[in-house]
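**Student:** build me a model from this:
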Amino acid sequence: MVRNRSEERTGFQESGPYHPSYDLQADFVMVYGIDDKMPQRIQQWREHGYIVHLMTGVAWGQYQSYLNGDVDGRRHWDEAQTDRSGERIIHGVTPDIPYMVPTISYTNFLASRIRLAVDAGVEAIHLEEPEFWVNGGYSEAFKREWRLYYGETWIPPHSTPDAQYRASKLKAFLYTRSLDRLCSEMKDYALTAYGRDLRFYVPTHSLINYTQWRIVSPESRLIELPSVDGYIAQIWTGTARTPNVYQGVRQERTFETAYLEYGIMQELVRGTGSRMWFLHDPIEDNPNYTWSDYRVNYIRTVTASLLHPAVSHYEVAPWPRRIFQGKYPSDEDSGSRINIPQDYATTLLNVMHTLGNMEQDHVIMEDSTEHIGILLADSAMFQRMKIGEAENVVQSKYDGTDSSALASEDDQELLDFSPFYGLALPLLKHGIPVRPVQLDNVRRFAHYLKDYRVLLLSYEYMKPEYPDLHYALVGWIRDGGALVYVGDDSDPYHTVRAWWNEGDMKYSSARVHLFEQLGLAGEGAGVYRAGKGVVSYLAQSPDSCASSVEGADALRQIVIETLELLGDPDYRWLPKHYYQMRRGPYLIASVLTESIADTPLQVTGPVIDLFDPTLSISQDIQVHPGEQAFLYDIEAGRPPSGEVACIAASSRIESLTVSESGFSFGVKGPEGMPAVARLYSPHEPVAAELSINGLIEAIPYEWDEATGTVLLNYRHISGADVVVNVKWTL
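**Tutor:** Prediction:
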């Protein structure tokens, strides 16, 4: 468990000054916000051993000086994102923090602010949430940008599918341009002024969530910017609990949604060398759930993230101050608000420190079926407005905190995002390991699809932005890939001005062009050979696969037929009602509801439950439907005979020293929080002590002879040199 902070495996963001009550002892901290006290906050965290980054909003923030003209003498309120009724789109509830159109002027203003953080010596900068709402695009600044980009007069985005699609493409371009300018200029400034290499990252929601919530963001476009070094995948209960529809039932499916969200973010950087941190949030932005609700959904999202082993870096919490100092509804009396229960706090610390050890070489997905991909493109964000409504209808802005904000059934239908979930959930719910695959990356990276033999595709909720995507797909299929296409060509966005219907291209949809390249022009629904591969065509709208049991069964059946014709023994239809993976000594499992069985998954021990604040040992564990497990296999992780090793702890372990008479280790963590640690010990202890600046006090311990491990209970004390001593002899 001892590790170097420079690896930056775990971090958190915090807008407040350093405080011992939320000192999580991660590797790095992202000091949030650029204000007069920013240099002081940076220095405080650095003095407590942290690598310090800066995070700030790129789409919104405390930027009133710019908006009011104090910066350059010109008011910039016309650069606020505006809906079709003329209302500004506001972040939060205060009217003076609008979401911004990222003009060049606004970008220059942000650069002047960020330069202050560079001067303060931060090692990396995170430009958070480049977001342009789909219901925006009506401000004067956006109209000017439209004219510059398209060379034509602005068209109201709600007027036609083409106008909406083009408006959204422009929104993605504007934030890509802004981030490229900001990151490139600030990297040059840091190197020129200080001889320092500066890193830039973009914390962003997943492509799935932004599409679902109807927000446009650059997403995969940022991969093409050499000035951007990676991402934080902002996935948490607030995004993953957004309801979706499966077999006609709309409800929260937090684990399944998070699994898909983390999956597309892992795919976003696969093979690029860019850094990705997965975010978890022990609570969420909505402050009205109970502590037990937060805990259950936190466990679901953490488990979902751990099932994607290509990522082993984590933002362990946003805003630890609100977690460890905030008050939320009590489980017993939701009318009263209380601080975090101590058992939940200890569980969080156990998990957070274990996350720093997830880069394991030995990974086994306990499933003989390889992953099946579902292609998803950035263009899914571009067609998220219903066209043809009355002039006075304004579709809702939904940010995950208030479902009552949905103004109409159309809003609810868009939020469901059923065309995508209709392809994903029928397979995922039967235990088939599906993963969203970034279609845009097919043309960016040679052999991007080599790890997949089966892909699902529909152009009913997205479009291929370039024709060479089809040439790459056709080559992949003819070399032995299997493509399952689902769609009925009914999407009104097939008519947008695009490569498949301009110039010499006269195709009614991009699907028709793809099928022509495959030699299947005019073919109806069915399963066909194409070279060494297979093409299957389910000629129905993908949202019909979400709306009923029959629709879900139809999708599953054509996938089964595709696999049978493909004939690859590694790709078989082997349904189950759980997911299970080993990452070194760690075992991760989730048992599904609405699946093919309702029996528990049996796990044989001895294992340690890392979600249990007592780090209990079990010989057998039953994981029931709707439950998740994060376990440590004691025998798989056992060190060589006679060695002491830490299995898990709710502290940062600073050192581990072993002598003939026992062992000791330094511990750090949030002030006053109860802490536990379980370690392998070659001998039974006779005493355990806590040394606080040299003052000794006895602490409780439990010896488990069967496993040769000892459990220690102690407390965190800030501002002191705290060492745990375990003695084998007195």
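
**Student:** C-alpha from now on. contacts and neighbour counts both.
**Tutor:** Will do.

**Student:** in terms of secondary structure, what does the helix or strand Asn350 falls within contact?
**Tutor:** Asn350 is part of helix 342-354 when elements are defined by DSSP states H and E. Packed against helix 342-354 by the contact rule (3 or more CA pairs under 8 Å, 6 or more residues apart in numbering; DSSP states H and E) you find strand 645-649, strand 674-680.

**Student:** contacts only, for Lys532.
**Tutor:** Lys532 makes contact with 477-481 under the criterion CA atoms under 8 Å, 6 or more residues apart in numbering.

**Student:** residue contacts, the closest residue in space to it that isn't next to it in sequence?
**Tutor:** Excluding its sequence neighbours, the residue lying closest to Lys532 (CA to CA, 6 or more residues apart in numbering) is Gly480, at 4.5 Å. By CA under 8 Å, 6+ apart, the contact set of Gly480 is 453, 531-534.

**Student:** the contacts of Lys532, buried ones only, as a ChimeraX selection?
**Tutor:** Those of these that count as buried under 16 or more other CA atoms under 10 Å are selected in ChimeraX with:
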select :477,478,480,481
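
**Student:** looking at the contacts of Lys532, which is nearest Val623?
**Tutor:** Gly481 (35.6 Å; CA to CA).

**Student:** surely the closest one meets Gly531?
**Tutor:** No - counting by CA atoms under 8 Å, Gly481 stays clear of Gly531, with 9.3 Å between them.

**Student:** sequence B follows; please return its structure for comparison with A:
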Amino acid sequence: MENTRLAEKTGFQERVAYHPTIDLRTDFVMVYGIDDSMPKRIKEWQGRGYVVHLMTGVAWGEYQDYLYGEVDGREHWDEAQKNRFGEIISHGKDVPYMVPTIAFTNYLTERIKVAVDAGVEAIHLEEPEFWVEGGYSEAFKREWQIFYKEAWIPPHESVDAQYRASKLKAYLYTRCLDRLCAELKEYAQVRYQRTLRFYVPTHSLINYTQWRIVSPQSQLLSLPTVDGYIAQVWTGTSRTPNVYNGIRKERTFETAYLEYGIMQELVRGTERRMWFLHDPIEDNPNYDWDDYRNNYYKIVTASLFHPAVHRYEISPWPNRVFNGSYPKKNGQGKEAIPPEYATSLLILMNTLRDFDQSEIEWVGKMAPIGVLLADSTMFQRNHPDILGEDGSQKYDGTDAEMLKGDKAQELLDWSEFYGLTFPLLKSGIPVRPVQLDNIRRFSSYLDDYQTLILSYEFLKPEAPDIHLGLSQWVQNGGRLLYVGDHSDDYHHVREWWNSNGSSYENPAEHLFETLGLERKLEQGTYPVGNGIVSFLPLHPKACAQNRQNAELLKDTVRQLFSTNDWEEKNYLLLKRGPYIISAVMDESLSEEPLKLQGVYVDLFDHHLPIRKEVVVQPGKQLLLYDLNYRTTKQMDCQVIASSSRVENIVNDGSEIDMLLTGPLGIPGISRLRFAKKPSKIRIKENAQDGYQDIRFVWDQESQTALVRYENKHDGINMKISP
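**Tutor:** Coordinates of the predicted model:
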């Protein structure tokens, strides 16, 4: 029988040993950490039928033996990331963030060989992160001299020094990953004659920029040794407050939608794999279950609006989800996960294996509009005149009061980006972040887009040939809006547009010239070949500060379209095969709910009810299975949704057999579709028991049966008689 787990559509990461309560029946599991218990943990999960990977931190971890000189006789605390005050940037006691030196890379390589010896099929090197506030350790100073062939300059002294320090930080982690992955792939081939895969679980470019962290991001596309990524997007990243119409607050769905969007760009058009991460709770243990659940639905919905990805990490640390306790809503003590939420989680986790659908349809006139981003957004996240003497701290989005003063808070809001995206997204226009750097890597990268928005007020182009690609795209019929007032102080860093004979005041001047326009362009719209270029001399952050500027941006974009091609609404709606993904915006054109009529299964309801009319209120999301959707393959039994993994379906003509498995102690529920009502359904819970009749609820209109039972990690056998 074909092993369906080899597709690795869903997985999770866990540091604890196997336990029936966290046996989520995904395709693979990432055993976390490379301590002495790792080989045993790997064997346990392999014994339960999982494809086993290993995950470990590449920027931090339990690496005290290296730090204290037990590995090579030399202490390596000089390689810990430090801020301008000489303070170590830490992830925990004796767990600093590291400068990825050659010695540290070699150490990681040797440590991870143990996992290769234990038989894992893939390695995940988590979170290559260098804090913006870092760059002051002795190891970094040495790397600066080697890379730039000049004496180290304190990054806080100027925007040029900050920009150069950040470029070096990204390079160092790119080098580290390339060396480590290449050596271990060779090791696996030579010693075991097998192919070892490497993946990089990483936050989004959007989150790293807002939290002020530098990471390689799209630079990893240049490494053939990297096979893919996990998009580490979850409530903890996406609830980071941002500003729209001058109001600062959490906008979890909208932020997650944009975060997943830019992560999709790391694999679009390539053969690399991407898993989108969801977390049913988050790292902060101080919220109640209602908060976790509401935000989880927002995160899942946001991820499903990006159909180029159909693989998911369904949970980090399921042990803390299914076996943990969190504050009660009344603040009186803690409570374990409510059974109905646990059931809902399993329904969604099992449904996520089915999103590799060929039929994709956006509901509405508007094709996606791209907003260009680049790795250099991470390089511009320190301004000496803003943060000053008391602002040198790492910011992870959890402490809104960490940096004092209006200018510091404005820096953390990162309104330059949200100002270009929220006015459109809140109007139901499917905005997509697009990786500017990829124009150099893939000749047809922009072909999927008709309209792009660009600003160099918060990012810079890596090389001038990017403008050649943009110019060709416009001449072939593309519509480009450039937004910016040329006020960014990072225009004056030492870069290609103002060095080696070039004398452009900012990179936009080179872009305009490449397009055949005047360097000093006036506001307006200009034909370029078969396309259009529009220039709005406004700083992008102004579009987040009030409604007037947001409307000005939207009106400028609208002018690039014909009347018949433009449509605004207060919702997004996407169909992926039989699945309907919907989100209705608050802060939008109206407070009208979205109403849908048909025959649906509500996948956010743990009862899996049949609904003929669905109403989605502003600020809410919904995931439905459309029972009127007709697949091309006729089936005598179709699993519509289940809180169990349903496998080994066999129809011998007289009855249908199937196996249902799920974590111990969580209620089981399945909605199954048949050609006609079954005469009876029976289950066998243990090998030594016989089959027992079980009650089911039949819905004639949808031709579905609803069955309830108790999940078991060893499985339940079910027989359906016609």
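
**Student:** ok, which pair from the contacts of Gly480 of structure 1 is furthest apart?
**Tutor:** Maximum distance among these (CA to CA): 13.8 Å, for Arg453 and Gly531.

**Student:** higher neighbour count, these two?
**Tutor:** Neighbours were counted for Arg453 of structure 1 and for Gly531 using other CA atoms under 10 Å; Arg453 has more, 24 against 16.

**Student:** picking that back up, and the helix holding Asn350 of structure 1 with strand 674-680, angle?
**Tutor:** 50 degrees (axes from the mean of the first three to the mean of the last three CA atoms, to 10 degrees).

**Student:** looks like Tyr138 of structure 1 contacts Arg84 (just checking).
**Tutor:** Yes - counting by CA under 8 Å, Arg84 is a contact partner of Tyr138 of structure 1 at 5.9 Å.

**Student:** how close does the helix ranked longest in structure 2 sit to structure 1?
**Tutor:** The single longest helix within structure 2, with elements called by DSSP state H, is helix 159-192. With both structures laid over each other, helix 159-192 of structure 2 and its partner residues in structure 1 are 0.2 Å apart on average (mean CA distance after the TM-score superposition for structure 1).

**Student:** what's the matching range in structure 1 for that helix?
**Tutor:** Alignment of helix 159-192 of structure 2 against structure 1: residues 161-194, by TM-score structural alignment.

**Student:** likewise stretch 537-553 of structure 2?
**Tutor:** Using TM-score structural alignment, stretch 537-553 of structure 2 pairs with 539-555 in structure 1.

**Student:** now stretch 493-504 of structure 2
**Tutor:** By TM-score structural alignment, stretch 493-504 of structure 2 lines up with residues 496-507 in structure 1.

**Student:** thinking again about what came up before, so of the contacts of Lys532 of structure 1, which ones are in helices?
**Tutor:** Checking these against DSSP H, those in helices are 477-478.

**Student:** which of the contacts of Lys532 of structure 1 sits closest to Tyr421 of structure 1?
**Tutor:** Using CA to CA, the contacts of Lys532 of structure 1 come closest to Tyr421 of structure 1 at Gly481, 22.7 Å.

**Student:** aligned partner of that closest one in structure 2?
**Tutor:** Aligned partner of Gly481 of structure 1 by TM-score structural alignment: Gly478.

**Student:** ok, its match touching Asp447?
**Tutor:** No - Gly478 of structure 2 lies out of contact with Asp447 (CA under 8 Å); the separation is 9.1 Å.

**Student:** quick revisit: so which bits of the match of stretch 493-504 of structure 2 are buried?
**Tutor:** 496, 498-501, 507.

**Student:** nice, that's everything, thank you.
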